[in-house]
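A.B. asks: My questions concern the predicted model and sequence given below.
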Amino acid sequence: MEILTLGEKIRRKRKSLRLTLKDVAGDNVTPAQLSYVESDKCKPSKSLLRYICEKIELDIEYALESESDQARKYCDYFMREYEFYIRRGETEEARAKLEEVEKLSKEYGLDRHMGIVCYKKGKDSLDLNELSTAEYYTYTAMQLFMKLNETNYIAKCYHNLGIIASNRSYYDDAIILFNNALDITQSAHDKDTLFVCDILFNKARVYYYQKNSSACNKTIGYIIDEMMSLEQNKRNAHMICEAALMVSNMEQAEKYIEEAENIYQISGQKEKIEYLNSVRLLLYAKSKRFNDLNQCISKIHIEFINENNIKMAINILEAAKELIESGDYHYANTILNLMEKVEVKQLQGLYKYLKSKLLCTNDKESSINYFISSLEQLDNRDNRNICIEIADYLGSIYKEKKSYSEALHYFKMCAKLYNKDNGLISNIS
């Protein structure tokens, strides 16, 4: 695909007809003048352009299409291809198309398309739990969309920044950002019910983390009511699964999982059943239903963990974390063995952190190397509390061993993480 100037379009069409400059020239234009037009050294008048287009049978609307308009068309085409590859799970091909859009957007000053590129990159990074990268791209996208007054995308950016804040345990910031997204979305002429449910769902997640079960259950009840008002093929099964993990009533949670399974079966997404099993695994780990837990473990078969099944991997790690914290180390170790082939860098750090927690219960010495390795692989901004815990633990261990320089190194790291201000609201405002 090429983007052509007016002169290039005229020259190519003339040459395809095997006409010379003299053949096209006439009373209205000399060969020399036509050569200047073709080399873009002068712009023809409307009457002259009409004459040239008639002479070489060139569509005048195509001739007048600017380079930036051509770039927009190509960007729209590449974005359709990007969405196609995303649906097929072909992430490398999708990224290549996004790079094409980014290149054209930069070259021709297409702010809206650049905003979409940044938003997509931010969303992809968020899906991979790469929160610092996600924040950078989402914040950049928001600046561009605010300049263009693209309220739909502004709401989406607020929503994603809210998720980032929530994942970093900045719950007050997250609520503010989610409310901003809700205000914009609910005031829109054609309200997107699914997006409203998505925002409210993430708000419910914050209430869950804050242990505000009343607000959490109330919000989830509202979301499910809204979801059930939609046709079944439009319901978000993933959201219903996640809601099952937050409600305090186990019977209600199992009903939600059954509803999600029905949606996956009807929509032909049988590959999602594996993800559903990871939701059940986490649910049984939280409720200490060990017989059900064993059966669920036997149903999960993962050849490798990568960015395509990262949500399932996160559920498995969360289940192991729940069991470690309750002292059920045997089950935690069995679950972590499902995660031996971790490929995503951020999850490698979390996996090694949990392995370290298991090791330090009976073998402190062996756990040290695991803790150090996990600390190197974890982003200390995205996993600040975990990194503080590891640094403090390592400092204490080296202090016991009288390795004071190493102890001081980790205690200083711990203090630095405590004092680091990582809020989002100040950046946005």
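C.D. replies: Perfect, thanks for sending it. Every value quoted in this text rests on a predicted model; they were computed, and no experiment measured them.
A.B. asks: C-alpha only now, for contacts and for neighbours.
C.D. replies: OK.
A.B. asks: In terms of helices and strands, where is Ile297?
C.D. replies: Using DSSP states H and E, Ile297 falls within helix 290-299.
A.B. asks: just checking, Thr138 touches Val117?
C.D. replies: No: counting by C-alpha atoms under 8 Å, Val117 is not a contact partner of Thr138; they are 9.7 Å apart.
A.B. asks: Looking at these two, which is more packed in?
C.D. replies: Neighbour tally, Thr138 and Val117, criterion other C-alpha atoms under 10 Å: the higher count belongs to Thr138, 31 against 22.
A.B. asks: check contacts around that one.
C.D. replies: 118-119, 121-123, 157, 160-161 (C-alpha atoms under 8 Å, 6 or more residues apart in numbering).
A.B. asks: Dump those to CSV, plus neighbour count.
C.D. replies: Putting the contacts of Thr138 into CSV (neighbours: other C-alpha atoms under 10 Å) gives the following:
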residue, neighbour count
Cys118, 23
Tyr119, 27
Lys121, 20
Gly122, 27
Lys123, 23
Cys157, 28
Asn160, 26
Leu161, 30
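A.B. asks: Mind checking which of these are in helices?
C.D. replies: 118-119, 121-123, 157, 160-161 (DSSP state H).
A.B. asks: what does the helix holding Ile297 contact?
C.D. replies: 274, 277-278, 280-281, 284-285, 335.
A.B. asks: any idea which of these has the most stuff around it?
C.D. replies: Leu281 leads those on contacts (other C-alpha under 10 Å) with 27 neighbours.
A.B. asks: Are there helices or strands packed against the helix or strand containing that one, and which ones?
C.D. replies: Using DSSP H and E, Leu281 maps to helix 273-287. Secondary-structure packing of helix 273-287 (3 or more C-alpha pairs under 8 Å, 6 or more residues apart in numbering; DSSP states H and E): helix 237-246, helix 250-266, helix 290-299, helix 310-325.
A.B. asks: So which of these is nearest Lys355?
C.D. replies: Among these, helix 310-325 comes nearest to Lys355, with 9.5 Å by C-alpha to C-alpha.
A.B. asks: ok so, going back, from the contacts of Thr138, which single one is nearest Asn427?
C.D. replies: Using C-alpha to C-alpha, these come closest to Asn427 at Leu161, 10.9 Å.
A.B. asks: give the contact list for the closest one.
C.D. replies: So Leu161 contacts 135, 138-139, 174, 177, 424 (C-alpha under 8 Å, 6+ apart).
A.B. asks: got another, please set it beside the one above:
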Amino acid sequence: MESGKANPSIELLQYIAEKLDTDIEYFLESEEKQASRICEFYCNICESAIISEDFLKATEAIEKGAFYADKYNLNYYKAKFEYFYAKIEYKKDNLQAAQLHCLYANSLFLKTDSIDDIIKTFLLLGQISFSMGAINTALNYFIQADSMLNKDEYVNEKLKANIMYNIAMCYDKLGDIKQAISFANIAKDKLLILEDKKKYGEILMLLSLSYAKENNLNKALKYAEMAKEVFKSFESDNEIVEIEMSLGNIFSKIGNFEESFEHLNKALKLKNKKDSHFYDILFSYSENYIKIKDYDKALEFVNRIFDEFGENSFYRIKCYKLFYKIYDEKDDYNNAEKVLLEAIKYLEALDFKKELADFYTTLGRFYMKVNERELALNYLDKGLEIYKELGIIL
């Protein structure tokens, strides 16, 4: 029967199905239908493996499933497996590879007219572009996702909330705070209906940060406190740390440093390991001490970050900026010059052109301040040349 030399009767198939503990429909399916079921099986394995971040298991499932998808030309499952590849690469921070897989998945999904999957690929493309710093491109993908969601009155409130949240994030990055607040409020209303507490808390947090950028500090505090209560309800420490940090920074802007330090202390107590938040909190401490002119304390915190986390370029550059700010405010011109020259020497060995141009310009202004006009013009010219090269100025 398996080799096609005999055609069994329905009665015989029923007998075999009972003995093999399966349905008779299994034997009546076409090879393509069976291949689809196999692909669906591997899709489920892959999805679970990605959630648990077992990328090896997920990749093995993709390879096995893709074999059947290619053999029987199942475009929908080809797209699914490309989408899973994109998610894996995105989670591993291989953004260019993730983008290529996601673009291919999107083109295949568009042929199958699977709206839910098309929206998800536009969302992922937006998130990848956002991570790459291409904010306008990301915004375009999120708008396309929303446009597809509105097509034929397709309803998925959770996806809608997710899209609105991402659009709000883009406008926040682009500095269009009014639009950020507008879209964040739409997402907030959707999530309140859905009772997705974690996402609801994230939206409240985004609203808080957006109002803080507008210097509407009363609303910023209101939404930060609301977010804190949401995250406390399911003991989400990481989110509470972010909120305590945000509250600390908002109170610092108001000039209430006692309250600011109180929230930063709470954030630091919740951080029992030295991840990025740990050092962000220390930076907030040092910036507070600069504002209250306790420069020795500020230096203590910046030195601590520099010594413990100086290998990370982002934190090292931030330390140089704060060192300069402290020495400049203290009128310690020798150390101020020394820090700027050291930062420039470090950046000249790396491919951080924008940051290098910023430090050239700062050093130029410093030399102007101490009446070293020739040196000032030299470094200002260097900064301008890089800004022109990057297209920042014409």
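C.D. replies: Great, that's in hand. From a predicted model like this one, the values you see are computed outputs, not experimental measurements.
A.B. asks: TM-score, when you put one on top of the other?
C.D. replies: Once superposed, the chains reach a TM-score of 0.67 (TM-score structural alignment, normalised by the length of structure 2), with 347 aligned residues with a C-alpha RMSD of 4.7 Å.
A.B. asks: Mind checking which of the contacts of Leu161 of structure 1 land in helices?
C.D. replies: 135, 138-139, 174, 177.
A.B. asks: how about CSV for the residues you listed, with distance to Leu200 of structure 1 added?
C.D. replies: Shown next, in CSV, are these (distance: C-alpha to C-alpha, whole Å):
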residue, distance to Leu200 of structure 1
Glu135, 20
Thr138, 20
Tyr139, 21
Ala174, 12
Leu177, 12
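A.B. asks: Give me the buried stretch members for the helix holding Ile297 of structure 1, please.
C.D. replies: For helix 290-299 of structure 1, the neighbour count (16 or more other C-alpha atoms under 10 Å) marks 293, 296-297 as buried.
A.B. asks: do stretch 58-77 of structure 1 as well
C.D. replies: Under 16+ other C-alpha under 10 Å, the buried positions of stretch 58-77 of structure 1 are 58, 63, 68, 70-72, 74-75.
A.B. asks: what's the answer for stretch 357-374 of structure 2, then?
C.D. replies: Buried-residue list, stretch 357-374 of structure 2, by 16+ other C-alpha under 10 Å: 357-368.
A.B. asks: In helices, which of these appear?
C.D. replies: Using DSSP H, the buried residues of stretch 357-374 of structure 2 in helices are 357-368.
A.B. asks: rewinding a little: closest one to Leu209 of structure 2 out of the buried residues of stretch 357-374 of structure 2, please.
C.D. replies: For these, the nearest to Leu209 of structure 2 is Asp358 (25.6 Å; C-alpha to C-alpha).
A.B. asks: The closest one against Gly383, yeah?
C.D. replies: Yes: applying C-alpha under 8 Å as the test, Asp358 of structure 2 and Gly383 come out as touching, 6.6 Å apart.
A.B. asks: okay, and the common contacts of those two?
C.D. replies: Common neighbours of Asp358 of structure 2 and Gly383 (C-alpha under 8 Å, 6+ apart) do not exist.
A.B. asks: Report the contact partners of the equivalent of Gly162 of structure 1 over in structure 2.
C.D. replies: Alignment note (TM-score structural alignment): Gly162 of structure 1 maps to Gly126 of structure 2. Counting by C-alpha under 8 Å, 6+ apart, Gly126 of structure 2 makes contact with 137-142.
A.B. asks: ok, back up a step: once you map the contacts of Leu161 of structure 1 onto structure 2, which are still in contact?
C.D. replies: Shared contacts between this structure and structure 2 among those (both residues aligned by TM-score structural alignment, their matches' C-alpha atoms under 8 Å) comprise 135, 138-139, 174, 177.
A.B. asks: Drop anything exposed from the residues you listed.
C.D. replies: 135, 138-139, 174, 177.
A.B. asks: about what we covered before: closest to Ser35 of structure 1 out of the helices and strands packed on helix 273-287 of structure 1?
C.D. replies: Comparing these by C-alpha to C-alpha, helix 310-325 comes nearest, at 58.4 Å.
A.B. asks: chain center to that closest one: distance?
C.D. replies: 20 Å (C-alpha atoms, centre = their mean, to the nearest Å).
A.B. asks: Now do the buried residues in that helix.
C.D. replies: Here helix 310-325 of structure 1 shows 310-324 as buried, counting by 16+ other C-alpha under 10 Å.
A.B. asks: Show me which of the residues you listed is closest to Leu350 of structure 1.
C.D. replies: Leu317 (7.7 Å).
A.B. asks: Is it correct that that closest one is in contact with Tyr351?
C.D. replies: Yes: using C-alpha under 8 Å, Leu317 of structure 1 makes contact with Tyr351 at a distance of 7.0 Å.
A.B. asks: okay, and the common contacts of these two?
C.D. replies: Leu336.
A.B. asks: going on from the longest helix along structure 2, what's the next piece of helix or strand?
C.D. replies: If you go by DSSP H, structure 2 has its longest helix at helix 31-51. Per DSSP H and E, helix 31-51 of structure 2 leads on to helix 55-71 as the next helix or strand towards the C-terminus.
A.B. asks: residues in contact with that following helix?
C.D. replies: Identification of contacts with helix 55-71 of structure 2 by C-alpha under 8 Å, 6+ apart yields 35-36, 38-39, 42-43, 45-47, 49-50, 74-75, 77-78, 81, 84-85, 88.
A.B. asks: now it and helix 31-51, what's the angle there?
C.D. replies: 160 degrees (axes from the mean of the first three to the mean of the last three C-alpha atoms, to 10 degrees).
A.B. asks: buried stuff in helix 55-71 of structure 2?
C.D. replies: 55, 58-59, 61-62, 65-66, 68-69.
A.B. asks: Looking at those residues, spot the one nearest Lys388 of structure 2.
C.D. replies: Out of the buried residues of helix 55-71 of structure 2, the member with the shortest distance to Lys388 of structure 2 (by C-alpha to C-alpha) is Phe55, at 42.5 Å.
A.B. asks: List the contacts of Ala285 of structure 1.
C.D. replies: Neighbours of Ala285 of structure 1 in contact, by C-alpha under 8 Å, 6+ apart: 293, 319-320, 322-323.
A.B. asks: The same query, at a cut-off of 6 Å, please.
C.D. replies: Ala319 (C-alpha atoms under 6 Å, 6 or more residues apart in numbering).
A.B. asks: and what of Glu244 of structure 2?
C.D. replies: 263, 267.
A.B. asks: mind checking what it lines up with in structure 1?
C.D. replies: In structure 1, Glu244 of structure 2 lands on Asn277 (TM-score structural alignment).
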